[in-house]
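S.K.: Next comes the sequence, and after it the predicted model I'd like to discuss.
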Amino acid sequence: MASTTHFCALDDTKDLHEELSTIRRHLHQHPELAYQEFQTADLVARQLEGWGYQVTRGLGGTGMVASLTAGSGSRAVAVRADMDALPITEETGLPYASAHQGLMHACGHDGHTTMVLGAARHLARTRRFNGTVHLVFQPAEEIGADSGAERMIADGLFERFPCEAIFGLHNHPGYPTGTFMFRSGPFMAACDTVDVTIHGRGGHAARPHLAVDPVVIGSTLVTALQTVVSRNVDPMETAVITVGAFNAGHVANVIPESARLQISVRSFDAEVRKLLETRIRALVEAHASAYGARADIKYIAGYPVVVNSERETGLALQVARELVGDEQVIDGFGPIAGSEDFAYYLQHKPGCFLRLGNGEGAPMLHNAAYDFNDANLTVGAAYWTRLVERFLAEQA
């Protein structure tokens, strides 16, 4: 049986910092969009195979699972990292800034991948765990629908790589590096998208009485939609409706035929999620009709709520406290209105999705000035290593 008398400490992975920083900055310089993570997957697979992992590629497209067994234990645990970048033009000015115009790692997936690689490296060289670890490297988290998590699950992820629980994390700008944040139960929001096209009647700007102006209708609809949360949702519940895009017309003297609104809808409760869809559909249709127009509505279901299981969150929290001390651990953090396709894994397996501070005053996620903080690389590597060791040392 593998020895589990010593669990990974922060100092145990410090020697990996330069190696991990080199990998992370290479990934940052070569970002790839959803389902196009070919070079990223090649680099990750080469590293893992060199450390003795059995690597299975092609899950969910460019996804992969790396497996390693130590000792005689029959238990298994999974840790997930995401690999894709965003269609954002980088404005950091860093020497390792994106070499691909219009693409960048603006959400830190380069860091998430590298931290799990760091844990893989340390687990392989120490093998102080008793059972099997599956490291899940996932494509297409940022895509919003038909995501990498969905596709990997559909490709038989949990049937081919059985595990008792799955864990993942996301960096969190605004909090000090090395600070861990947890919440049991609903943690991150469900996110749906609504695409609304208002069909009016175009005409001359000087004769609005002969037209049905979709710009006016859309403008008042933006305001009306805000009443759904303030007047239909229980004040003790949380929901967000944001109109992120409003497009209509091309010149000043023409009333256009149509206007298009794109809406983001976020919630933390299944019943609230249903209520939001019902009210938004009814309001949009009635609003357009009242002005003599009609509306086409495409309601696109996105990621579900991230719901952390109590037992696994408790263990993940305890591991963080052991690793960095109580002062760098926040329990009961959130909830967070952002969404995550890790939610799909948690519909199949118990587990925990957590947050790790990326630095106070750091640029926010999805910002052209964002960069993952390399100070977290060995912290994350040590955390994942210790979590695997602790989980597999626990009694079933």
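M.R.: Received it, and whenever you're ready, just let me know what you need. None of the values given here were measured: they were computed from a predicted structure.
S.K.: Please make it C-alpha for all contacts and neighbour counts, starting now.
M.R.: Noted.
S.K.: hang on, residue 243 in a strand?
M.R.: Yes: per DSSP: H, G, I helix; E, B strand; the rest coil, residue 243 lies within a strand segment.
S.K.: looking at it, it is touching residue 260, isn't it?
M.R.: No: assessed by CA atoms under 8 Å, residue 243 is found out of contact with residue 260, at 10.5 Å.
S.K.: can you give me the helices for the stretch 51-200 of the chain?
M.R.: Taking DSSP state H, counting those that start in this stretch as the criterion, the stretch 51-200 of the chain carries its helices at 109-126, 148-154, 157-160.
S.K.: What are the contacting residues of the shortest one?
M.R.: Looking back up the chat, that one is helix 157-160. Contacting residues not belonging to helix 157-160 are listed as residue 59 [CA atoms under 8 Å, 6 or more residues apart in numbering].
S.K.: Check the first one too.
M.R.: Identification of contacts with helix 109-126 by CA under 8 Å, 6+ apart yields 13, 16, 20, 23-25, 27-28, 44, 47-48, 51-53, 68, 79-85, 129, 135, 137, 169-171, 372-374, 376-378, 380-385.
S.K.: Give me the buried positions along that helix.
M.R.: Buried residues in helix 109-126, counted by 16 or more other CA atoms under 10 Å: 109-124.
S.K.: Out of these, which comes closest to residue 238?
M.R.: residue 109 (27.4 Å; CA to CA).
S.K.: could you measure the most centrally placed residue in the chain against residue 208, distance?
M.R.: With distances taken as CA atoms, centre = their mean, the residue of the chain nearest its centroid is residue 340 (3.6 Å). Distance of residue 340 to residue 208, given as CA to CA, to the nearest Å: 45 Å.
S.K.: and the comparison structure, right after this:
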Amino acid sequence: MDSRDLKLAKEVWRKLHHTPELSGQETKTKEILKDYLTNYTTLSVVETPDYLYTVYEEKDCEQPQLTICLRADMDAIPDGEGGVFHGCGHDGHSAALFLTALCLERLRQKCKKIGKRVILLWQQAEETGEGARLACPVLLKESVSEIYGCHNIPGYPLGEVLLCKQVFACASKGLILDLHGKQSHAAYPEQGINPGYLIAEIVNKLPIWCEDHKKGLTMASIIEMKVGSENFGISAGNGRLCLTLRAHYQEDLEMLTEAILAYARQQAETSGITMEVSETDAFPDTVNDTALTEKLEQLCIDHALPYTYLPVPMRWSEDFGWYQKKCRGVFFGIGAGEKTPGLHTESYCYPEALLEKAGMIWETIIMH
């Protein structure tokens, strides 16, 4: 790896790190990436409101070329105090992919052929599950046959490739139930319809419903419960229950959703409660192609890249699964250091030293 390229990638990382933007608002982030790509490479750059990508292709090829895509995300997250920070390392992901663009540029300048087309894709809004879904048209437009993505993962040795056969990350969604009963005087609760009791019943049944699905992990996390207000003379007439549902497999997630809604609707109708249902932050399951996972493992072996298989899939979700529903794909982790603070914690920061190792992994994939 060229030391000048690495120095430039670190420069990009620092600029991105100090320009964090929330999902769907990554205007300055895209400007930084586009400026560096146009100033330091001759790759074709395509920009849309939702993503940015480059195209590397070789001329005078006698045979049709395989097209692969490498993907990075770019959005930041709230810091809990009204600010925004790169608490998931997407600044590092984007900078590492820029380093790969510099690698492709050097190949072009040296007239060294790799026998394939390479799409480098920077997408927005991974944190909300929307970015990959909006960027999926790139796969069809550019005839992508294989797509690769990765995420830094603290707690593992720096640069170690973390593989998972089949499911890498969970499917998940936010489920919101708004319940409307009838307010009454607190001294006469029987004259009203308090939705708090139905909310309590649903919450108590969550562990049972989760246990009913045995294909893989299935769980429900209580995010918010709200009934009435702090007024001790009133028995509440309105309530809200917000849950995050997640499962290794999409089918289990949908079965859990249906179990909750079927019970809630039946009990609401019996009790005289009207219910409004909404879903948000939907992520598909991230399921790896077996052959591509084995191919990546062999690359690690052949090129002395440290790797390990994760014992279980990650509980968090990753919108990369939208791509995998369109073409063959593999998602893997890269160890961010055994002592690096956890993702989304206030003290987390993408390790600068990881840029070179991530760049080497991407380079290995595009070269072989």
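M.R.: Great, that's in hand. The structure displayed is predicted, hence computed values, not measured ones.
S.K.: Please state their TM-score.
M.R.: Aligned and superposed, the two chains score 0.90 in TM-score terms (TM-score structural alignment, normalised by the length of the second structure); 359 aligned residues with a CA RMSD of 2.2 Å.
S.K.: and the longest helix along the first structure, how far from the chain's centre?
M.R.: Longest helix of the first structure, by residue count under DSSP state H: helix 270-290. On the basis of CA atoms, centre = their mean, to the nearest Å, helix 270-290 of the first structure sits 27 Å off its chain's mean C-alpha point.
S.K.: Same question for stretch 329-340 of the second structure.
M.R.: 13 Å.
S.K.: same check, this time on stretch 200-215 of the second structure
M.R.: Counting by CA atoms, centre = their mean, stretch 200-215 of the second structure is centred 26 Å from the centre of its parent chain.
S.K.: isn't there a helix covering residue 46 of the first structure?
M.R.: Yes: per three-state DSSP, residue 46 of the first structure lies within a helix segment.
S.K.: how much space is there between it and residue 364 of the first structure?
M.R.: Distance of residue 46 of the first structure to residue 364 of the first structure, given as CA to CA: 32 Å.
S.K.: Give me the more crowded residue out of the two.
M.R.: residue 364 (16 against 12; other CA atoms under 10 Å).
S.K.: residues touching the more buried one, list them.
M.R.: Per CA under 8 Å, 6+ apart, neighbours of residue 364 of the first structure: 173, 174, 370.
S.K.: mapped onto the second structure, which of those residues are still contacts?
M.R.: Using both residues aligned by TM-score structural alignment, their matches' CA atoms under 8 Å, the second structure keeps these contacts from the contacts of residue 364 of the first structure: 173, 174, 370.
S.K.: the strands in the stretch 251-368 of the second structure, which residues?
M.R.: Taking DSSP state E, counting those that start in this stretch as the criterion, the stretch 251-368 of the second structure carries its strands at 274-283, 286-287, 307-309, 328-335.
S.K.: Tell me which of those is the most buried.
M.R.: Among the strands of the stretch 251-368 of the second structure, the stretch with the highest mean neighbour count (mean count of other CA atoms under 10 Å) is strand 286-287, at a mean of 28.
S.K.: give me the stretch of the first structure that that one matches.
M.R.: Strand 286-287 of the second structure corresponds to residues 306-307 in the first structure, going by TM-score structural alignment.
S.K.: distance from the matching stretch to the second structure after superposition?
M.R.: Superposing on the second structure and averaging over aligned pairs (mean CA distance after the TM-score superposition for the first structure), stretch 306-307 of the first structure comes out at 1.1 Å.
S.K.: Give me the residues contacting that stretch.
M.R.: With CA under 8 Å, 6+ apart as the test, stretch 306-307 of the first structure has contacts from 184-190, 339-344, 346, 352-353.
S.K.: mind checking what residue 260 of the second structure lines up with in the first structure?
M.R.: In the first structure, the residue paired with residue 260 of the second structure according to TM-score structural alignment is residue 280.
S.K.: If you count neighbours, what's buried in stretch 71-88 of the first structure?
M.R.: Across stretch 71-88 of the first structure, burial judged by 16+ other CA under 10 Å covers 75-87.
S.K.: tell me which of these is nearest to residue 217 of the first structure?
M.R.: Nearest to residue 217 of the first structure out of the buried residues of stretch 71-88 of the first structure is residue 87 (CA to CA; 31.2 Å).
S.K.: can you tell me how far that closest one sits from residue 262 of the first structure?
M.R.: Look at residue 87 of the first structure and residue 262 of the first structure: by CA to CA, they are 18 Å apart.
S.K.: Narrow the contacts of helix 109-126 of the first structure to just the buried residues.
M.R.: Buried among the contacts of helix 109-126 of the first structure by 16+ other CA under 10 Å: 13, 16, 20, 23-25, 27-28, 44, 48, 51, 53, 68, 79-85, 129, 135, 137, 169-171, 372-374, 376-378, 380-385.
S.K.: check contacts around residue 80 of the first structure.
M.R.: Applying CA under 8 Å, 6+ apart to residue 80 of the first structure gives the contacts 116, 135, 136, 137, 138, 166, 167, 168.
S.K.: Save these as TSV, and put in distance to residue 37 of the first structure too.
M.R.: As requested, those are arranged in TSV below (distance: CA to CA, whole Å):
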residue	distance to residue 37 of the first structure
116	17
135	17
136	14
137	11
138	9
166	22
167	22
168	19
